[in-house]
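In: got a structure for you, letters missing:
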């Protein structure tokens, strides 16, 4: 289940690089908030405190209630870095 959430979040974040309607970005913020909260909860169940911290920080960054204005270019970089990090985390987990 966590792999599906990570892949879905990564795809949604990569699609943010395209010129999408503003409603899409709001939807992505809400889905990312819920998704990272879920991943944080799963990491907490496995006693992986460093992952819990990362996922909760990402949930707060993407939360839809108070917009964090970083500018389009910085948000694009954040989306790419987080998306790549999610994909890498899938393969790191498989190898262990």
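Out: Structure's in. What do you need? Computed from a predicted model, the values in this text were never measured in an experiment.

In: From here on, just use CA atoms for contacts and neighbour counts.
Out: Fine.

In: what's around residue 1, how many residues?
Out: A count of neighbours around residue 1, defined by other CA atoms under 10 Å, yields 7.

In: swap in the one 5 residues further on?
Out: When neighbours are defined as other CA under 10 Å, residue 6 has 22 of them.

In: Could you do residue 26 as well?
Out: Using other CA under 10 Å: residue 26 sits among 16 other residues.

In: take the one below as the second:
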């Protein structure tokens, strides 16, 4: 399930680079809040505190209720960085502790 969420969010973020209507960005912010919230919850259940913090911070960054205005260029950079980060996290090896 986590892989599906990460791939879906990455695709949504990359589509944000296109000239989309404002409603699309609102939808992405809402879906990102839900997706990152779920990923943070899963990381917490697996005692992965660093991942939990990162996903929680991303949920707060993308949440649609109190918008953070960064400008189109900065949001595009954030979308690309987060999208690639999500895809790279798919290849992260599990630590056998």
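Out: Received the coordinates, thanks. The structure displayed is predicted, hence computed values, not measured ones.

In: So after superposing, what's the score?
Out: Once superposed, the chains reach a TM-score of 0.96 (TM-score structural alignment, normalised by the length of the first structure), with 96 aligned residues with a CA RMSD of 1.4 Å.

In: how many neighbours does residue 81 of the second structure have?
Out: The tally of other residues near residue 81 of the second structure (other CA under 10 Å) stands at 15.

In: mean per-residue distance, the host helix or strand of it to the first structure?
Out: Taking DSSP states H and E as the definition, residue 81 of the second structure sits inside helix 72-89. Helix 72-89 of the second structure: mean distance to aligned residues in the first structure after superposition is 0.1 Å, counting by mean CA distance after the TM-score superposition for the first structure.

In: Which strands or helices does that helix pack on?
Out: On a contact count with 3 or more CA pairs under 8 Å, 6 or more residues apart in numbering; DSSP states H and E, helix 72-89 of the second structure meets helix 2-15.

In: quick one: buried residues of the helix it packs on?
Out: Buried residues in helix 2-15 of the second structure, counted by 16 or more other CA atoms under 10 Å: 5-15.

In: Now for those: which two are most distant?
Out: Largest separation among those by CA to CA: 5 and 15, giving 15.4 Å.

In: Could you tell me which helix of the second structure is the longest one?
Out: helix 22-45 (DSSP state H).

In: Residues touching that one, excluding its own?
Out: The contact list for helix 22-45 of the second structure, computed with CA atoms under 8 Å, 6 or more residues apart in numbering, reads 2, 5-6, 9, 12-13, 16, 49, 51-56, 58-60, 62-64.
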